[in-house]
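# Pasted the sequence and its predicted model underneath.
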Amino acid sequence: MSQHNATLENQVLALAGVAQFTLYAHELATEGRDLPARFERATQAIFCTDPDSAIDVYGDRAGVADGIRYLRVQLSGQRPDAKGAAVARYIGQILKLSGKVLDDEQALGRIRGAIDRARLAELDAVADILDAAYRETISPLKPQIMLQGEPMYLKNEYIQRRIRTQLLAAIRCGVMWRQCGGGFISLFFRRKALLAALE
């Protein structure tokens, strides 16, 4: 997305994507909730590398409905439950990592190469390719995202690959958030405006 496309609507929809895919990763780690539609949404977001607007990354608002729902609660100032608070901490880490990825041309190049390979791969191989891209480019960066969850899911290699794909989609949306002019200051001082744009 072009750097100048910095509307509040694009910013908040990009942020909703970060929230959605982070939430999906958290639910994989804690509940083992692996729904095919969620994986499809993540890969769609990752593969959409040149959108005209944030909504193009999801297809439509329904494609990011879970993130919008989560973000509404956060931006409205409601006290989050334990799950919401955990996801919020991960989101903060992902937004910081997204800035580092955006400034690292080598990492971006490796991720683009992996996306090109994944687009051409059989469906069963897509998660493996995106998982490898995450481990090679994102895992070495700080802060490292250490998901808390149930050992039976965290130690399951299939679930691990699904988690990393969701986190890669979250970081993709975090990069888009920054490209749209998103910043931490706006999260603190423009909550009402962002909430209005979300509606």
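It's in.
# Could you use CA atoms for every contact and neighbour count after this?
OK.
# any idea what sits nearest the residue nearest the centre of the chain, other than its immediate chain neighbours?
By CA atoms, centre = their mean, the chain has its centre lying nearest to Ala170, at 0.9 Å. With CA to CA, 6 or more residues apart in numbering as the criterion, Ala170 has its nearest non-adjacent residue at 4.3 Å, and that residue is Val18.
# right, and the helix or strand after whatever helix or strand that neighbour lives in?
In this assignment (DSSP states H and E), Val18 forms part of helix 8-31. The helix or strand immediately downstream of helix 8-31 is helix 36-47, counting by DSSP H and E.
# The spatially most distant residue from the centre of the chain in helix, strand or coil?
Ranked by distance from the centre of the chain (CA atoms, centre = their mean), the top residue is Met152, with 23.7 Å. With DSSP: H, G, I helix; E, B strand; the rest coil as the basis, Met152 sits in helix.
# What separation is there between it and Arg33?
Note on Met152: its distance to Arg33, by CA to CA, to the nearest Å, is 12 Å.
# Could you do Glu40 as well?
From Glu40 across to Arg33, the span is 14 Å (CA to CA).
# For burial, what's the neighbour tally of Leu35?
10 (other CA atoms under 10 Å).
# ok, it - contacts?
Applying CA atoms under 8 Å, 6 or more residues apart in numbering to Leu35 gives no contacts.
# could you list every residue that touches the closest residue to Leu23 other than its chain neighbours?
Excluding the flanking residues, the one nearest Leu23 by CA to CA, 6+ apart is Val87, at 6.1 Å. For Val87, the contacting residues are Ala19, Thr22, Leu23, His26, by CA under 8 Å, 6+ apart.
# Then Lys83?
Contacts of Lys83 (CA under 8 Å, 6+ apart): none.
# Let's have the contacts of Val87 in a markdown table, adding neighbour count.
Formatted as a markdown table, those follow (neighbours: other CA atoms under 10 Å):
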| residue | neighbour count |
| --- | --- |
| Ala19 | 29 |
| Thr22 | 28 |
| Leu23 | 25 |
| His26 | 23 |
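# between those residues, which is closest to Ala65?
Distance to Ala65, by CA to CA, is smallest for Ala19 among those, at 10.4 Å.
# Check the gap between the closest one and Leu123 for me.
25 Å.
# Can you list the buried residues in stretch 64-73?
Val64, Ala65, Asp66, Gly67, Ile68, Tyr70, Leu71, Arg72 (16 or more other CA atoms under 10 Å).
# this is the comparison structure:
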Amino acid sequence: MISRLNSNQERVMALAALVQAAALVHQVASTGQADELASRCCLASLFVTSPESTEDVFGGGEAVNNLRLGLVTLKAIMGQDQSLGAREITRYVLGLTHLQGKLRKRPEMLNDISKQLSHSQRQVDLYELTHPNVFASVAETYSSTLSNFRFRIQVTGNPTYLQQPMNTNRVRSYLLAGIRATTLWRQVGGRKWQLVVFKNSLQRELDVLLSQLKPA
């Protein structure tokens, strides 16, 4: 992939996308609401199949702004934010990386996910990206594939919100987007041990990307 970012910035961007997906899961589970821009970015990333760069997965020239939630949340987590929300988001991130590791060993499941997302793309073409039918289609992809692993991500929050079918679909869609981001993170060289060994370097690159954010 051709990118204007250096290798560490690519890893930070992909990691921020993973964190953003986890943050959206937490938002829906705890409030029943989700950041609209972040939501569109995560969902759209599932349908970018031939990107020319890391940024292309998240909106090209608007990638940094599209990942605002993820970048800001990643900054808080790397700064050892001890709030309940940060701990829950971190738990989802770790769960997604573990689940993606299992998925890597199941090429037939990866193929199934790709085929089912092609069907979801037709839903996008018929309606629009954040239409309930699209969320339902993407959520079904997650349920029929990744939910078959013995390891499952336990989403916690307000039962009133979690029991609503639309919110269930949104949560599963964001989890699948998190798997997409984790896959990209590994493709650009991301590994868990780097978060410890190269933490200072990653934080510097994170600050560079944060400095590029447009005023909210």
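Nice, I can see it. What you see is a predicted model; the values in this text were computed from it and never measured.
# picking that back up, translate the residue nearest to Leu23 of structure 1 into the numbering of structure 2.
Aligned counterpart of Val87 of structure 1 in structure 2: Ile89 (TM-score structural alignment).
# cool, Ala114 of structure 1 as well?
By TM-score structural alignment, Ala114 of structure 1 lines up with Gln116.
# so what's its match up against?
Val138, Thr141.
# which secondary structure element contains it?
Element membership for Gln116 of structure 2 (DSSP H and E) is helix 107-126.
# buried residues in that helix?
Ile113, Ser114, Gln116, Leu117, Ser120, Gln121, Gln123, Val124.
# ditto for stretch 195-213 of structure 2
Leu202, Gln203, Glu205, Leu206, Leu209, Leu210, Leu213.
# Equivalent analysis for stretch 145-163 of structure 1, please.
The neighbour-count check on stretch 145-163 of structure 1 (16+ other CA under 10 Å) flags Ile145, Leu147, Tyr153, Leu154, Ile159, Gln160, Arg161, Arg162, Ile163 as buried.
# could you say what helices and strands the helix or strand harbouring Arg170 of structure 2 packs with?
Here Arg170 of structure 2, judged by DSSP H and E, is contained in helix 165-187. Of the remaining helices and strands, those touching helix 165-187 of structure 2 by 3 or more CA pairs under 8 Å, 6 or more residues apart in numbering; DSSP states H and E are helix 7-31, helix 36-45, helix 84-104, helix 132-144.
# Quick check: it compared with structure 1, mean distance?
Taken over the aligned residues, the distance from helix 165-187 of structure 2 to structure 1 averages 0.7 Å (mean CA distance after the TM-score superposition for structure 1).
# Give the aligned equivalent of Met176 of structure 1 in structure 2.
Aligned by TM-score structural alignment, Met176 of structure 1 pairs with Leu184 of structure 2.
# can you pull the contacts of its match?
Ala14 are the contacts of Leu184 of structure 2 under CA under 8 Å, 6+ apart.
# Give me the neighbour count for the residue nearest to Ala170 of structure 1.
31.
# cool, Arg89 of structure 1 as well?
Close neighbours of Arg89 of structure 1, defined as other CA under 10 Å, add up to 12.
# same thing with the one 5 residues further on?
The local packing count at Ile94 of structure 1 equals 27, with neighbours defined by other CA under 10 Å.
# so it sits right up against Cys173, yeah?
No. Using CA atoms under 8 Å, Ile94 of structure 1 is not in contact with Cys173, being 9.5 Å away.
# Give me the common contacts of these two.
Val18.
# Centre of the chain to the helix holding Arg170 of structure 2, how far?
Helix 165-187 of structure 2 has its C-alpha centroid displaced from the chain centroid by 5 Å (CA atoms, centre = their mean, to the nearest Å).
# Then stretch 79-98 of structure 2?
The mean C-alpha position of stretch 79-98 of structure 2 is separated from the chain mean by 13 Å, CA atoms, centre = their mean.
# got the contact list for Ala16 of structure 1?
Shown in contact with Ala16 of structure 1 (CA under 8 Å, 6+ apart): Val64, Gly67, Ile68, Tyr70, Leu71.
# Please pull up the equivalent of the fourth one in structure 2.
Translated: Tyr70 of structure 1. In structure 2, Tyr70 of structure 1 lands on Thr73 (TM-score structural alignment).
# Tally up the residues packed near the residue lying closest to Leu141 of structure 1 once chain neighbours are set aside, please.
Distances taken as CA to CA, 6+ apart place Leu97 nearest to Leu141 of structure 1, at 7.2 Å, with adjacent residues excluded. Leu97 of structure 1 has 22 neighbouring residues, counting by other CA under 10 Å.
# measure the counterpart of Leu97 of structure 1 in structure 2 to Glu88 of structure 2 for me?
In structure 2, the residue paired with Leu97 of structure 1 according to TM-score structural alignment is Leu99. Per CA to CA, Leu99 of structure 2 is found 16 Å from Glu88 of structure 2.
# Please apply the same query to Val188 of structure 2.
Taking CA to CA, one finds Val188 of structure 2 at 26 Å from Glu88 of structure 2.
# I'd assumed Leu198 was in contact with Ile68 of structure 1.
Yes. In this structure Ile68 of structure 1 lies within contact range of Leu198 using CA under 8 Å: 7.2 Å.
# who touches both of the two?
With CA under 8 Å, 6+ apart as the test, Ile68 of structure 1 and Leu198 both reach Leu13.
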